[in-house]
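1. structure for the following, please:
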Amino acid sequence: MLLTAQNNSKSSFSNETIKRIHLLSPGFEIEQDLNKNLSFVGNFGFFPAFYSQGGSLNKRREGIVWAPFIDLQGRYYTNFNRRLDKGKSIENNSGNFIALKLTNYFPSENDEATTDALTIAGFVYGIQRTYWDHFHINLESGLMADLNAAQNDSFVLPWVSFQLGYTF
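-> The predicted structure is shown next:
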């Protein structure tokens, strides 16, 4: 079965405000168009941080800590004209983008583990599509810098993110 983005096309700048709910990292996202190719994205939610503590397998404790986060992005969509020329939709900003990204994970804990605050920033390349008017898929990859690390310990880390959700 071939998946294609929805049939109606946004062919000119329409100053959309797009709202989404994400399922894998439960959260709420708002994307505001600034012009035809630029948008600003704010995402607020909870990230499942997996942990494993202890030595031997029978004494090991494993679980999930839900870390609250805020993610801000400035996106530039690189292929809207090419998608329109091919008769594909750019509705709900279905397209490829590059973005400047800033994410802050707040500290959290459960009965067995805690997570520290983490702030990362960097550049990502992403592919975003909306199918059947509401089904949202987003895949991002890039390089992020840990802004919490001490100056001697600072490092750049690879970033990959996959989101499934519902677009209003």
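2. make it CA atoms for all contacts and neighbour counts henceforth
-> Fine.
3. who's in contact with the nearest residue to residue 22 once chain neighbours are set aside?
-> Closest residue to residue 22 apart from its sequence neighbours, by CA to CA, 6 or more residues apart in numbering: residue 165 at 4.2 Å. By CA atoms under 8 Å, 6 or more residues apart in numbering, residue 165 lies in contact with 20, 21, 22, 23, 24, 135, 136, 137.
4. what about 7 Å?
-> Counting by CA atoms under 7 Å, 6 or more residues apart in numbering, residue 165 touches 20, 21, 22, 23, 135, 136, 137.
5. from these, which land in strands?
-> Those of the contacts of residue 165 mapping onto strands are 20, 21, 22, 135, 136, 137, per DSSP state E.
6. and those as a markdown table, adding neighbour count?
-> A markdown table is the format used below for those (neighbours: other CA atoms under 10 Å):
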| residue | neighbour count |
| --- | --- |
| 20 | 20 |
| 21 | 21 |
| 22 | 21 |
| 135 | 16 |
| 136 | 21 |
| 137 | 18 |
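7. nearest to residue 103 among those?
-> Within these, the smallest distance to residue 103 is 16.0 Å, found for residue 22 (CA to CA).
8. from residue 28, how far out is the closest one?
-> 6 Å (CA to CA, to the nearest Å).
9. repeat that for residue 119.
-> When residue 119 is compared with residue 28 (using CA to CA), they lie 19 Å apart.
10. before we go on, could you also do this sequence so I can check it against the first one:
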Amino acid sequence: MAALLSCYSFSASAQTDVPQAQAGAVESLFNVQAGIVGIYVNYEMPLSTRWALRAEAGLDLWYYDAYKYNGTSVIKDKGTFFAPDISIEPRWYYNIEKRARKGKHTENNSANFITLAVKYYPDLFKIGGPDYIYVPNQISFTPKWGIRRAIAKSNFNYELGIGVGYLRYISDSQFLARRDDVVVDAHIRIGYTFK
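-> Modelled structure (predicted):
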């Protein structure tokens, strides 16, 4: 009986010594990323070995091409400005375990993923652009496929993703011709992971 209890206590203590991050499992990550059209801060929380929940806040670069009346005539005005966005997405890193079995690098969630990106653009503020330009309140739901890799096994990373989804304008502006639209969501980013 004493031998059985000592085996049980050895087994229980051995299980608590298992490291938190195992090869081929999704990790908890805090990232800062920059893309062609913005800068973002995000956090990925593991839900299982292949699932993570990602929350993100960022500034997207918007382009405008508008006509304005300058007092005597109508002139064409165009340029860019930054506007905030908030998103949340469950990510399924579907090949992270397969990459680990093949001996490939999986740290920093280096794997391919499928996600449903839910993105909200609040009409809070903008950086740059004229006063008459604004981003109407809108929300989008976009299924996406993507790839994430660490660069040279470092904390630097890159991400690519693409998807087509549904966009809903939630502002009650009289200037919006329609409430629904199709959105193409593509991103190319490079970033750094803080651990």
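11. trace the residue nearest to residue 22 of structure 1 over to structure 2, please.
-> In structure 2, the residue paired with residue 165 of structure 1 according to TM-score structural alignment is residue 191.
12. tell me, how many residues neighbour residue 126 of structure 2?
-> 19 (other CA atoms under 10 Å).
13. same check on residue 102 of structure 2?
-> 8.
14. repeat for residue 54 of structure 1
-> 10.
15. what's near enough to touch it?
-> Taking CA under 7 Å, 6+ apart as the test, what residue 54 of structure 1 contacts is 60, 61.
16. name the helix or strand for residue 11 of structure 1, please.
-> In the assignment (DSSP states H and E), residue 11 of structure 1 maps to no helix and no strand.
17. repeat that for residue 149 of structure 2.
-> strand 138-150.
18. and if you look at residue 7 of structure 2?
-> helix 2-16.
19. quick one, strands of structure 2?
-> 29-35, 38-46, 51-69, 74-92, 111-121, 138-150, 156-169, 180-194.
20. out of those strands, which comes closest to residue 15 of structure 2?
-> Nearest of the strands of structure 2 to residue 15 of structure 2, taken as CA to CA: strand 38-46 at 20.1 Å.
21. which strands and helices lie in contact with the closest one?
-> strand 29-35, strand 51-69 (3 or more CA pairs under 7 Å, 6 or more residues apart in numbering; DSSP states H and E).
22. give me the mean deviation of the strand holding residue 149 of structure 2 from structure 1.
-> Strand 138-150 of structure 2: mean distance to aligned residues in structure 1 after superposition is 0.9 Å, counting by mean CA distance after the TM-score superposition for structure 1.
23. show me the contact partners of that strand.
-> 108-122, 156-170.
24. and it, which stretch of structure 1?
-> Using TM-score structural alignment, strand 138-150 of structure 2 pairs with 118-130 in structure 1.
25. just give me how far that stretch sits from the chain centre.
-> Taking CA atoms, centre = their mean, to the nearest Å, the mean C-alpha location of stretch 118-130 of structure 1 is offset from the chain mean by 6 Å.
26. what residues of that stretch count as buried?
-> 119, 120, 121, 122, 123, 124, 125, 126, 127, 128, 129, 130 (16 or more other CA atoms under 10 Å).
27. of these, which is the nearest to residue 83 of structure 1?
-> Using CA to CA, these come closest to residue 83 of structure 1 at residue 129, 11.7 Å.
28. residues near the closest residue to the closest one other than its chain neighbours, how many?
-> Closest residue to residue 129 of structure 1 apart from its sequence neighbours, by CA to CA, 6+ apart: residue 94 at 4.3 Å. Here the number of neighbours of residue 94 of structure 1 (other CA under 10 Å) works out to 25.
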